[in-house]
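Undergrad: give me a model of this one.
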Amino acid sequence: MQSAAQVKPLKGTLELKHLPEVKFSHIRNMTDDTGIIQHAIFNIPNRKEGYCIDDNARALLLCVLAGKDKSNELDPDLLQVYLSFIHYMQTPNGEFKNFMSYTKVAEEERGSEDSFGRTMMALGFLANEAPSRSLSRTGVELFTKAYCHIEKLRSIRGIANSIIGVCQFIKFNYPDDIKRDLVIQLANQMVSMYEDNKRAKWHWFEPVLTYDNAILPLALLNAYEITSDEAYLTVAFEAMDFLESKVFHNGVLSPIGNEGWLERGKTAAQFDQQGIDAMAMVLFYQQAYRVTRDEKYLVRMYKSYQWFLGKNDLGLSLYDESTGGCADGLHSTGINLNQGAESTLAYWISHIIVASTFKE
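TA: As a prediction, the model looks like this:
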């Protein structure tokens, strides 16, 4: 088990005061032989809602990240379950279906571009950081089969997640000039979207702030790491400065609510706040610290993680230490007591990232 006492302080500037013990029981509870089930009724799997590749890709990413530290006690067989689900959902031409019913029916021709990007991101991490050569080879095979579809993406989140996945793959197969050229193409596309939407008081890639926002500047930080193009670094930090001005209030993270989002020139919706937004912030700050070695990003990473533990607008913990699950959102009247896969995985990915980064 990993506790706060085992995590090193930050060179005298910050100490992790509360980091719950690792408890993956709810992850195991939500997973069967097919994959991780999407939703829960409180902490009971809601089998009527079936499975999706979004959550199985996140679960695969969690297994890769957690597997680097043997003290995490995550069953290694779970990684094969999630990877097998992704393999099954890949279509003959390399795309991915997203949704599957509990009766094992997947009727879509293909899933969304966002789910495609999340899957490519997870497969990129698997290729680069898998616990075994055979698992890495499987990740490479699935990634390679889907790769030809990346340049056709139009969804900015699909593009951003794919950039991260391709950058991980380049680290696995370095150097790779062809994939580097694709990163440049996609990153330039993101920069163009940023410039098209930028206004005097609006420094963002779209005319609205919605969900999973920090993934967008995170992608450009990954592109910078591979290409050393300062333009990507500049846009990433400028956009993140803007995002921070909208979601940090008195040092407390308050993600954009999904009951209206934040349209340019309007007021942000405060609720409902989702765990994937806090996770995206954690991932961004980890990469920002790796690129700059500036410890201020570790402080912000920890503050973002604390959103799950009660440092939020309502002062309520979404993480449930009794089950190892995480509430599905922060509402104006309290927390959503259902502990679905997306929120629980968002918590545990954030936890593992924080713990591992502070151990470096």
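Undergrad: drop to CA atoms for contacts and neighbour counts, all remaining ones
TA: Will do.
Undergrad: helix or strand for the closest residue to residue 41 other than its chain neighbours, which one?
TA: Leaving aside its chain neighbours, residue 41 sits nearest to residue 338 (5.3 Å; criterion: C-alpha to C-alpha, 6 or more residues apart in numbering). Per DSSP states H and E, residue 338 falls between elements, in no helix or strand.
Undergrad: now show me the structure for the sequence below, then we'll compare the two:
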Amino acid sequence: MTVRATVPAPTAGWTVPAPSFAHLARLTDDTGLFEHARHATVRREHGYCTDDVARGLVVASREPDPSAEVMRLAERYLAFLAHAQNAHGAFHNRLGFNRTWTDQPGLGDWWGRALWGLGTAAARYPVPWIRQEALLAFTRGASRRAVAPRAMAFAALGAAELLRADPGNEPAAALLADAATTIGPPDPDPRWPWPQQQLTYANAALAEAVIVAGDLLDNPPALAAGLRMLKWLLDIQTSDGHLSVLPSAGWQRDTPRLRHDQQPIEVAALADACATAATITGGQIWYAAVRQSIAWFLGDNDGGQVMWDPATGGGYDGLTPHGPNLNQGAESTLALISTLQHRATVTVFNNEGPK
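TA: Here you go, the predicted model:
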């Protein structure tokens, strides 16, 4: 279902709302995080997935002063990931509402995101027992290697979190180095400076993985390569001063680019990567990009559409030619929360201004 209700684009004085965990709590039961919703109503028949639970643990662990509700969410997400992991470090991805796994453990994107969530919790979470349990599961999973660049990129983000907290963590360092190798160097062609011939989803996560590998492993060429990749992604996804992110269909090199449907996950990945680049380099272009990412959810996008529901705290599932898809599933809500968690970065940009 879609609706078209044009709103004014954010101005210089707009206020960034604090992220709300209300809808995430609505989507969560005593087992895990439900994947889909019809509007704001949970669709239990679609069950749970490790992909979303892992991202839930990421955002819960990022909260500097988590409420009791957020702490309960983190505990449930950690328990889900521990249950999903087998003795060899692989993870199941899909659990039915009947609490039965519908797949075999593997090393797909969900493995990478599980390590992202576990690494973030092990590095940041304020409760010691959660940090310890997360580190145990991360270390077991970090002994494995995926073939897919995206899976390795997501895992690298968790490894980077751990290395910032514990620079001597060898499993995390080895995983981060291998991830950068798996992603590969950008193409030397300035028209397509990307390691692959197609852009698909969460593209900025690959650039961010290369950036953090270059920074934390003292590899300046890798850092420069990752920043070049991210700058290009930002350039091709900016239109008239606002973000116009790649659609769910992606973009194959040397083919026409589509404009819809745009997914919140692309905006969240850009916000994360640009916030990381801002922290490492201090470049104002990255601060401004984080501001644009937040503004996308607030209505500064191709359709002039607000992409979340303040009444529920949920994020809309996509921007279509006819307006937002009003379903508020886990992925889009997590993307909203994740992006709004960078509001302090916007404060830096507003205080210092573009340079």
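Undergrad: what lines up with the residue nearest to residue 41 of structure 1 in structure 2?
TA: Under the alignment defined by TM-score structural alignment, residue 338 of structure 1 corresponds to residue 327 in structure 2.
Undergrad: ok, residue 316 of structure 1 next?
TA: So, by TM-score structural alignment, residue 316 of structure 1 is matched to residue 305.
Undergrad: tell me the SS of that match?
TA: Secondary structure state of residue 305 of structure 2, per DSSP: H, G, I helix; E, B strand; the rest coil, is coil.
Undergrad: that one reaches residue 324, doesn't it?
TA: Yes. With contact defined as C-alpha atoms under 8 Å, residue 305 of structure 2 reaches residue 324; the gap is 6.9 Å.
Undergrad: what's the burial count for the residue nearest to the match of residue 316 of structure 1 when sequence neighbours are not counted?
TA: Closest residue in space to residue 305 of structure 2, ignoring its immediate chain neighbours: residue 299 at 4.5 Å, by C-alpha to C-alpha, 6+ apart. Around residue 299 of structure 2 there are 20 other residues, counting by other C-alpha atoms under 10 Å.
Undergrad: for residue 133 of structure 2, what are its contacts?
TA: Shown in contact with residue 133 of structure 2 (C-alpha atoms under 8 Å, 6 or more residues apart in numbering): residue 122.
Undergrad: on that earlier part again, the match of residue 316 of structure 1 and residue 86 of structure 2, how far apart?
TA: 43 Å (C-alpha to C-alpha, to the nearest Å).
Undergrad: could you do residue 258 of structure 2 as well?
TA: 40 Å.
Undergrad: same question for residue 248 of structure 2.
TA: For residue 248 of structure 2 relative to residue 86 of structure 2 (C-alpha to C-alpha), the value is 31 Å.
Undergrad: now do residue 224 of structure 2
TA: Here residue 224 of structure 2 is placed at a distance of 37 Å from residue 86 of structure 2 (C-alpha to C-alpha).
Undergrad: pretty sure residue 278 of structure 1 contacts residue 311?
TA: No. Assessed by C-alpha under 8 Å, residue 278 of structure 1 is found out of contact with residue 311, at 11.5 Å.
Undergrad: tell me the SS of the one in structure 2 that sits across from residue 265 of structure 1 in the alignment?
TA: Mapped onto structure 2 by TM-score structural alignment, residue 265 of structure 1 lines up with residue 254. Under three-state DSSP, the three-state class of residue 254 of structure 2 is coil.
Undergrad: residue 149 of structure 1 maps to what in structure 2?
TA: Using TM-score structural alignment, residue 149 of structure 1 sits opposite residue 144 in structure 2.
Undergrad: excluding chain neighbours, give the residue nearest to that match in space.
TA: Distance criterion C-alpha to C-alpha, 6+ apart; nearest residue to residue 144 of structure 2, sequence neighbours excluded, is residue 89 at 6.5 Å.
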